[in-house]
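**Q** got a structure for you, letters missing:
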């Protein structure tokens, strides 16, 4: 397949390399203006076309791995219109990016994906695969439902990959994890494992209860005990990791809070549900972002 990866960060680069290793024609579209992107991985160097108009024109699949708030602008910045037959797969934390690409939902097959693979870029041209995981793929529209063959394509490149007939359920489960881990580790500037300490137990319990109530209102199957156990399992399994929001706050970058906790709050408001603990964390992160913006304007 001809595959274009928009956003060759850690996860985007991991998939670009694995798909190229598996024999696909892979190009990238990144922020750097160089015509080529090179990345060192497992003592080998991989080279990809970067920002080439022909790669947009001929893409069978566009894999979008930028952050949720960047999806619409990244697709709009492409130098050529996207062919209506091109499959678009969104793979990022949070929910709500579909609302920003409404026109493509009407024309193109669109898929949503979530992965638990760990990846880290110690520099702009180096990649480390920090942890094995699994990837779930599902359809965002009717056309996407005809693209189940991509499960085999992705599974052959980097297992394990599963087709999820109700991908929204999986995304809500991931959102629940992110609503707990990301803002807390960002605010306290701690690795994920610190959240297992007793002093965090009470707020985590309240956060999960709020998320569970909203999930139920959204008709997402949820068991409070199982969801709690799952979130603590992720905290322990990723104990040494720094969440993406932790890193964004550290480097004073815009976060994905609007597509994580913000999405939860918007869903709660729709159902008339109060989520004060999540709202407090949301306001804390937004205040930090506004402070950085004010400093940048000085």
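**A** Good, I have the coordinates. Here the structure is a predicted model, which means the values were calculated and not measured. Numbers count the residues shown, from 1 in each chain.

**Q** Please make it C-alpha for all contacts and neighbour counts, starting now.
**A** Noted.

**Q** Run a quick neighbour tally on residue 236.
**A** A count of neighbours around residue 236, defined by other CA atoms under 10 Å, yields 16.

**Q** buried ones in the helix or strand that contains it?
**A** Residue 236 belongs to helix 224-237 when elements are defined using DSSP states H and E. For helix 224-237, the neighbour count (16 or more other CA atoms under 10 Å) marks 227-228, 231-232, 235-236 as buried.

**Q** Second structure follows, compare the two:
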């Protein structure tokens, strides 16, 4: 549900492994997939994969598992569209940016939603054409019958880890997104070039510290070394533009309210100052409100 770059990648990989997959997406993508199949392009191979595609939320009707991949801004709307068509036995996983989508979606659906952390670099290169730039693993909360989904993913070459600490992992990813998304959007630079700008690492360090303070106030233990993870992204996703950068380039609404904006709201609840996050959020919102789509910068 929400077959953009993330949904098309995971759906395409599962279909390539022989699983019955339906992509629910926007008309241009659906039409291209119906006519020519999904073009899935990785660093090592490119294939056209035959699978079902529709623009209608009733495409979830016979699903055993629904991968919910819509933007955070569309969670409630898409959930309401999907709700009448879900079978009672269907498992719904939220593969979205941000840390609060699973409970928001669960409230709309009136049923549990399994949070998942997505580590994949992918983008839509055109209608029905997804490019995979790297990674692709998932971390999910435990749930009954998770073994069947994990086995299906393993057949498709998708690594899945089950963890009781998904909330902390979601925060760890949120911190990375807070550090990169707005800055990549405002400069229209891919990550490796972004961090070469004077003073950029110091700004990102300020963002990370603010986010960690808010997470601590929320009672969330963020696993691992978040700064090392931020540094590593500049190498592992060197040529990647952030999703926020692509949204600004295309004149689409971004998820900034659910990235830096979420940190701001939770900081306000605890009386914490987050000036770096507040500035980036305000600048992205200003760009969304007052400027036309921006040309993309060429990757190195």
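**A** Everything's here; your move. The structure displayed is predicted, hence computed values, not measured ones.

**Q** Got a TM-score for the pair?
**A** Superposed pair, TM-score by TM-score structural alignment, normalised by the length of the first structure: 0.85. Supporting alignment: 281 aligned residues with a CA RMSD of 2.4 Å.

**Q** ok so, going back, rebuild the buried residues of helix 224-237 of the first structure as a markdown table, extending it with distance to residue 42 of the first structure.
**A** Formatted as a markdown table, the buried residues of helix 224-237 of the first structure follow (distance: CA to CA, whole Å):
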| residue | distance to residue 42 of the first structure |
| --- | --- |
| 227 | 36 |
| 228 | 36 |
| 231 | 31 |
| 232 | 31 |
| 235 | 27 |
| 236 | 27 |
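
**Q** Mind picking the one among those residues that's closest to residue 252 of the first structure?
**A** Closest approach to residue 252 of the first structure among the buried residues of helix 224-237 of the first structure (CA to CA): residue 235, at 23.7 Å.

**Q** which residue in the second structure lines up with that closest one?
**A** Residue correspondence to the second structure (TM-score structural alignment): residue 235 of the first structure is matched to residue 234.

**Q** Which helix or strand contains the residue nearest to residue 5 of the second structure when sequence neighbours are not counted?
**A** Spatial nearest neighbour of residue 5 of the second structure, excluding adjacent residues (CA to CA, 6 or more residues apart in numbering): residue 123 at 4.7 Å. Using DSSP H and E, residue 123 of the second structure sits within strand 114-126.

**Q** and residue 157 of the second structure, what does it touch?
**A** Contacts for residue 157 of the second structure (CA atoms under 8 Å, 6 or more residues apart in numbering) come out as residue 13.

**Q** how about it, what's its match in the first structure?
**A** Under the alignment by TM-score structural alignment, residue 157 of the second structure pairs with residue 158 in the first structure.

**Q** now that match: how far from residue 176 of the first structure?
**A** As judged by CA to CA, to the nearest Å, residue 158 of the first structure and residue 176 of the first structure stand 25 Å apart.

**Q** How much space separates the alignment partner in the second structure of residue 111 of the first structure from residue 146 of the second structure?
**A** Matched by TM-score structural alignment, residue 111 of the first structure corresponds to residue 114 in the second structure. Look at residue 114 of the second structure and residue 146 of the second structure: by CA to CA, they are 10 Å apart.

**Q** Also residue 64 of the second structure?
**A** In terms of CA to CA, residue 64 of the second structure sits 11 Å off from residue 146 of the second structure.

**Q** same question, residue 3 of the second structure
**A** Relative to residue 146 of the second structure, residue 3 of the second structure is positioned 22 Å away (CA to CA).

**Q** Burial check on the closest residue to residue 35 of the first structure other than its chain neighbours, number of neighbours?
**A** Once flanking residues are discounted, residue 35 of the first structure sits nearest to residue 50: 4.9 Å by CA to CA, 6+ apart. Other residues near residue 50 of the first structure come to 24 when the count uses other CA under 10 Å.
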